[in-house]
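In: I need the structure of the sequence given here:
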Amino acid sequence: MDEALVVGGTRFIGRHTVEELLDHDYRVTVFNRGEHASPFADREGVHHYAGDRTNDRELLTAKREVEPDVVIDCVAYHPRDVRKATEVFADVGAYVYVSSGAAYAAEDVPKREDETPLCDCSADQAADDTDATYGNRKAEGDRMVFRAAERGVNAMAVRPTVVYGPHDYTERLDYWLHRVDEYDRVVVPGDGTNLWQRAYVADVASALRLVAESGTPGEAYNVGDRNALTLADTLRAAADALDTDVELVRASDRELSTVGLELGSFPLYRPAPHLLDTHKLAALGWDSTPVAEAMATTAREHREGDRTGVENGPERAAEETVLDVLETI
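Out: Now for the predicted structure:
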């Protein structure tokens, strides 16, 4: 049985990655600061090592005590994190860095791992903590992986697009699930055809395992739903999963401006299509979960939980004003 070390691992992608590894007979150690309650506290086959991944000594000590065959790094948010990790874990069987589709600099459709250019990253951006530099920092982390592979490290990157599924603390999709579940009419920004591909979290977890087992050092692999839905189709899928009916009312920037909103005020809206080519990952034997199945699982957990995502988008009162405006046109 192989030993896996998951850096991060109790909240979302890491949580599902631990489950994926357990399902494939790994022993798993979760390395994090323990700031969030662990869903694996009493789980056989899962150990916890408390430490700060930005503390080089603690990271090295964890490596020496666990002696992992595989390392999945879910919480490397700065290039320095990736550089240090590839040094500490230089002799493990595989090091997999969770990057992001945000690392791409060009609006290619689709974005391809070996063709679409990555974002640049200045020294100031590399040290920043804001959302504005997220893609820059993830891209530089990819370059750290590539350089490590040139030194002989079995390091790889996985680039998911927007991730959704059970236990999603970002609540981006929860906003829409709550709207569809609670109201008969829902405002959709624009004409509903904007395309921001998503990735089901269990599929991201399986991608991380497959890349660790079969990936090529120095390579990056995109991951996203093979059937990418527009926002309007996503809401229809959500309605089906929730067994409810909803009228999607399309609103332009002009109508939204009557209450101080714009298209980008809504979660999961993006003016340019964002689609990742996943053929490279599929060549390793990966496939995505059918959207209907993934949405059903996500919707069920949404109803069982207490997340509404309301802070991610317009207040319902503003939405109702827009609906009233549209009725008079």
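In: for the rest of this, base every contact and every neighbour count on C-alpha atoms.
Out: Will do.
In: can you point me to the longest helix in this protein?
Out: With secondary structure taken from DSSP state H, the chain has its longest helix at helix 134-150.
In: output the contacting helices and strands for the helix or strand immediately after that one in the chain.
Out: Counting by DSSP states H and E, the element after helix 134-150 in chain order, helix or strand, is strand 155-160. If you count contacts as 3 or more C-alpha pairs under 8 Å, 6 or more residues apart in numbering; DSSP states H and E, strand 155-160 packs onto strand 94-98, helix 134-150, helix 201-214, strand 220-223.
In: relative to residue 114, which of these is closest?
Out: strand 220-223 (8.2 Å; C-alpha to C-alpha).
In: packing partners for the closest one?
Out: Short answer (3+ C-alpha pairs under 8 Å, 6+ apart): strand 220-223 packs on strand 155-160, helix 201-214, helix 279-282.
In: please redo it, this time with the cut-off set to 10 Å
Out: Secondary-structure packing of strand 220-223 (3 or more C-alpha pairs under 10 Å, 6 or more residues apart in numbering; DSSP states H and E): strand 94-98, helix 134-150, strand 155-160, strand 198-200, helix 201-214, helix 279-282.
In: of all the ones you listed, which one comes closest to residue 83?
Out: Short answer: helix 134-150, nearest of the helices and strands packed on strand 220-223 by C-alpha to C-alpha, at 5.6 Å.
In: and that closest one, what's buried?
Out: By 16 or more other C-alpha atoms under 10 Å, the buried positions in helix 134-150 come out as 134-149.
In: I'd like the structure of this one too, to check against the first:
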Amino acid sequence: MNNALVIGGTRFIGRHLVEDLLDNDYDVTIFNRGNHDNPFSDDPRVQHIQGDRKDDEALRTAKLTVEPDAVFDCVAYHPGDVVSAVDTFTDVDAYVYISSGAAYGTEEIPKREGVAQLCDCSDEQAQSDSDESYGPRKAEGDRVVFEAASRGINAMSIRPCIVYGPDDYTERLDYWIDRVLNYDRVLVPGDGTNLWHRAYVEDVASAMRIIAEEGEAGEAYNVGDQRLVTLREMVELVADVAGTDVEVVTAGERELAAADLSPTDFILYREYPHVLSTGKLAALGWESTPVEEAMRRSVESHRESERDGAEWDPGREAEERVLSILDTL
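Out: Okay, here's the model as predicted:
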């Protein structure tokens, strides 16, 4: 297996996947609409086919042109996308679909593949683009993969939790890095022990390749950092690798409400712990990057970029009001 087709491949997970494949001697072709800058435009090792993955004819043309051994689907956001893909790539050695930890429909610790129940998905949700339908849509894509495998198609899926690292256009982690780099005191909602499993992007990329090489058709594989850190620990880790000192100040619902804030106004806060079991993936030979090193690379990337996470900013003035309230207690 050495010829890969990456559907997507230019933004975040797909970009790091292409780099991982190149590092492991794959011939790589990316297939996308060309709506985003192509970081591999000057790299002769990466071929590019322009087309819309929702156009079945374009997808078939890409397959006939590349004749891939492995297909990595980074931009299948609706179940119908997965249906088209598995019907197109019926004879490849591996089709790997990016699902999500959000596909799980029950709160369990940890969430295990084949044990924790997946979200249901209505016909309306399957066609939706809403944030609320994201988990159900990803779960239905998993079910398409399972059904395809029952027909002899070598399809499998990967379920990342919150993905972070260099080139993250969501800027979720960048909000917290920006706070650490620019303020002496960082406000963290709750008591700081909030736990939302995260996955370093380079580890997600290597996991996709390993699943294609070693995984079993019809199986799903969770991926996430093998060492979890709480929200408070994450902020402290950012400060440590950035070489700065910050005071982490925690605030409960009552203190936050005094400034018209709530815990969910802070990105990466989740009331109930979200933890994925990664033992099944590790059994294939996958290893995660130490979280300290992953965070160091993330902070370096942040400093070199213009990302600041402003989209997620609950308002520094409101935070300062909370900090003042806490100082008087």
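In: about what we covered before: and the helices and strands packed on strand 155-160 of structure 1 as TSV, adding distance to residue 48 of structure 1?
Out: Shown next, in TSV, are these (distance: least, C-alpha to C-alpha, whole Å):
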stretch	distance to residue 48 of structure 1
strand 94-98	19
helix 134-150	25
helix 201-214	19
strand 220-223	28
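In: against residue 219 of structure 1, how distant is residue 31 of structure 1?
Out: According to C-alpha to C-alpha, to the nearest Å, residue 31 of structure 1 and residue 219 of structure 1 sit 25 Å apart.
In: between those two, tell me which one has more neighbours.
Out: More crowded of residue 31 of structure 1 and residue 219, by other C-alpha atoms under 10 Å: residue 31, with 25 against 19.
In: OK, contacts around the more buried one?
Out: By C-alpha atoms under 10 Å, 6 or more residues apart in numbering, the contact set of residue 31 of structure 1 is 5-10, 47-53, 58-59, 62-63, 66, 73.
In: ok, 8 Å please
Out: Residue 31 of structure 1 makes contact with 5, 6, 7, 8, 9, 48, 49, 50, 51, 53, 62, according to C-alpha atoms under 8 Å, 6 or more residues apart in numbering.
In: now the strands for structure 2?
Out: 3-7, 27-32, 46-50, 70-73, 94-98, 155-160, 162-164, 185-189, 198-200, 220-223, 247-251 (DSSP state E).
In: select, out of the ones you listed, the one closest to residue 104 of structure 2.
Out: strand 155-160 (9.5 Å).
In: what's the matching range in structure 1 for the closest one?
Out: Mapped onto structure 1 using TM-score structural alignment, strand 155-160 of structure 2 covers residues 155-160.
In: which other residues reach that stretch?
Out: With C-alpha under 8 Å, 6+ apart as the criterion, stretch 155-160 of structure 1 contacts 86, 94-101, 142, 145-146, 148-149, 199, 204, 207-208, 211-212, 215-224.
In: on that earlier part again, quick check, nearest of the buried residues of helix 134-150 of structure 1 to residue 272 of structure 1?
Out: Among these, and counting by C-alpha to C-alpha, the member closest to residue 272 of structure 1 is residue 135, at 15.8 Å.
In: close enough to count as contact, that closest one and residue 119?
Out: Yes. Counting by C-alpha atoms under 8 Å, residue 135 of structure 1 touches residue 119, with 6.7 Å between them.
In: residues shared between the contacts of the two?
Out: What both residue 135 of structure 1 and residue 119 touch, as defined by C-alpha under 8 Å, 6+ apart, is the set 103, 104.
In: need the max-distance pair from the contacts of residue 31 of structure 1.
Out: 9 and 62 (14.7 Å).
In: between the two, who's got more neighbours?
Out: residue 9 (29 against 21).
In: want to throw the helices and strands packed on strand 220-223 of structure 1 into a markdown table with distance to residue 108 of structure 1?
Out: Converted to a markdown table, these look like this (distance: least, C-alpha to C-alpha, whole Å):
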| stretch | distance to residue 108 of structure 1 |
| --- | --- |
| strand 94-98 | 21 |
| helix 134-150 | 15 |
| strand 155-160 | 15 |
| strand 198-200 | 16 |
| helix 201-214 | 22 |
| helix 279-282 | 16 |
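In: to residue 234 of structure 1, which of the ones you listed lies closest?
Out: Of all those, strand 198-200 comes closest under C-alpha to C-alpha, at 9.9 Å.
In: tell me which other helices or strands the closest one touches.
Out: So strand 198-200 of structure 1, by 3+ C-alpha pairs under 8 Å, 6+ apart, packs with strand 162-164.
In: once aligned to structure 2, how far is the strand it packs on on average?
Out: With mean C-alpha distance after the TM-score superposition for structure 1, strand 162-164 of structure 1 departs from structure 2 by a mean of 0.2 Å once superposed.
In: now that strand: how far from the chain's centre is it?
Out: Counting by C-alpha atoms, centre = their mean, to the nearest Å, strand 162-164 of structure 1 is centred 4 Å from the centre of its parent chain.
In: identify the residues contacting that strand?
Out: Contacts for strand 162-164 of structure 1 (C-alpha under 8 Å, 6+ apart): 101, 173, 196, 197, 198, 199, 200, 201, 204, 224, 298.
In: any chance of TSV for these, columns neighbour count and distance to residue 253 of structure 1?
Out: What follows is those, written out as TSV (neighbours: other C-alpha atoms under 10 Å; distance: C-alpha to C-alpha, whole Å):
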residue	neighbour count	distance to residue 253 of structure 1
101	26	27
173	26	22
196	20	19
197	24	22
198	26	24
199	24	28
200	25	30
201	30	32
204	29	34
224	27	29
298	24	30
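In: closest one to residue 112 of structure 1 out of those residues, please.
Out: Of all the contacts of strand 162-164 of structure 1, residue 101 has the smallest distance to residue 112 of structure 1: 10.0 Å, by C-alpha to C-alpha.
In: list the residues that contact that closest one.
Out: Neighbours of residue 101 of structure 1 in contact, by C-alpha under 8 Å, 6+ apart: 135, 159, 160, 161, 162, 222, 276.
In: number of residues surrounding the second one?
Out: Taking other C-alpha under 10 Å as the neighbour definition, residue 159 of structure 1 ends up with a count of 27.
In: burial of residue 235 of structure 2, as a residue count?
Out: Around residue 235 of structure 2 there are 23 residues (other C-alpha under 10 Å).
In: can you check the one 3 residues further on too?
Out: Residues within reach of residue 238 of structure 2, counting by other C-alpha under 10 Å, total 26.
In: do residue 175 of structure 1 as well
Out: Neighbours of residue 175 of structure 1 (other C-alpha under 10 Å): 21.
In: ok, residue 17 of structure 1 next?
Out: Around residue 17 of structure 1 there are 27 residues (other C-alpha under 10 Å).
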